[in-house]
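Peer 1: sequence plus the predicted model coming up.
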Amino acid sequence: MGTVTPFPLPTGRQPSQIGFERVELTRILDLYGRMVAAGHWRDYAIEFSRDAAIFAAFRRATERPEIRIEKRPDLRNRQGMWALVNEQGMVLKRGHELGPVLAPVERRLMKLIEE
């Protein structure tokens, strides 16, 4: 009863957009919630496109995002499909798994809580 079967795509055809899986989005939103509770972030945005799914976190709604968490499945076999990008667009961390890519933000959260 609880099994969800994905709709099959024709072979050789890419999905029309990339998205986050429930476990991935839960992990990202958990981190976001802790950063909001620490008083650091106040807003977020999610973008789904043909190439990537992007979660952006903002200190204030009128600024550029402080960080972006990007999922690009095309890079899965090369550098890893996950990337942490800073406000200037520089890639801070890239990897095959979400946990290690989020580690720098979680370390910053620990510093915010200690202060």
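Peer 2: Perfect, thanks for sending it.

Peer 1: every contact and neighbour count from this point should use C-alpha atoms.
Peer 2: Noted.

Peer 1: before we move on, which element is the most centrally placed residue in the chain in?
Peer 2: Nearest to the geometric centre of the chain sits residue 69, at 3.1 Å (C-alpha atoms, centre = their mean). According to DSSP states H and E, residue 69 maps onto strand 67-71.

Peer 1: against that first model, consider the following:
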Amino acid sequence: MNAPTPFPNQLPTQTAFHRTELNAILSLYGRFVSAGEWRDYGISHFKDVAVFSIFRHTAEHPMYRIEKRPSMRLKQGQYVVLGMEGQILKRGNDLRRVLRVLERKLIRAVD
């Protein structure tokens, strides 16, 4: 009988954003905060999805959600930006390209 391995190869118990992913998201977030558009954020980590929620005010529903779903990597893309009503604004495997849908809104807000 084989002895159990001390560190079995298991999938992570939760999905999380990597440091480089958070840097890209927080860079965009900081520009919107300085423009006065966004005021708060929240990060949630679940088994199959990591969510970065963006709020205009703390006590309301998020304006936007940036989600990472690794299970969708080979299908429609693991990153998605969702609007307040849950509509998909942009989806893909390149986070910076997906975030461009929000950058366009910043350009309009500054004009």
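Peer 2: Received, thanks. The shown structure was predicted, so the numbers you read here are calculated from the model rather than taken from an experiment.

Peer 1: quick one on the thing from earlier: so what touches the strand holding residue 69 of structure 1?
Peer 2: Strand 67-71 of structure 1 is contacted from outside by 20, 52-58, 81-87, using C-alpha atoms under 8 Å, 6 or more residues apart in numbering.

Peer 1: quick one: which of the residues you listed is nearest residue 35 of structure 1?
Peer 2: Taking C-alpha to C-alpha as the measure, residue 35 of structure 1 lies nearest residue 57 of these, at 9.6 Å.

Peer 1: so what corresponds to that closest one in structure 2?
Peer 2: Here residue 57 of structure 1 is matched to residue 54 in structure 2, going by TM-score structural alignment.

Peer 1: quick one: residue 102 of structure 1 from residue 11 of structure 1, how far?
Peer 2: As judged by C-alpha to C-alpha, to the nearest Å, residue 102 of structure 1 and residue 11 of structure 1 stand 33 Å apart.

Peer 1: what's the neighbour count on residue 35 of structure 1?
Peer 2: 22 (other C-alpha atoms under 10 Å).

Peer 1: cool, and residue 21 of structure 2?
Peer 2: Applying other C-alpha under 10 Å, we find 13 residues neighbouring residue 21 of structure 2.

Peer 1: about what we covered before: so where is the strand holding residue 69 of structure 1 in structure 2?
Peer 2: By TM-score structural alignment, strand 67-71 of structure 1 lines up with residues 64-68 in structure 2.

Peer 1: distance between that stretch and the chain's centre?
Peer 2: 4 Å (C-alpha atoms, centre = their mean, to the nearest Å).

Peer 1: quick one: the helices in structure 2, in order.
Peer 2: 19-34, 95-110 (DSSP state H).

Peer 1: what's near enough to touch the aligned residue in structure 1 for residue 99 of structure 2?
Peer 2: Applying TM-score structural alignment, one finds that residue 99 of structure 2 aligns to residue 102 in structure 1. Residues near residue 102 of structure 1 by C-alpha under 8 Å, 6+ apart: residue 84.

Peer 1: quick one: residue 102 of structure 1 from residue 15 of structure 1, how far?
Peer 2: In terms of C-alpha to C-alpha, residue 102 of structure 1 sits 26 Å off from residue 15 of structure 1.

Peer 1: over to residue 21 of structure 1?
Peer 2: Residue 21 of structure 1 is 14 Å from residue 15 of structure 1, by C-alpha to C-alpha.

Peer 1: that concludes my questions; thank you for your assistance.
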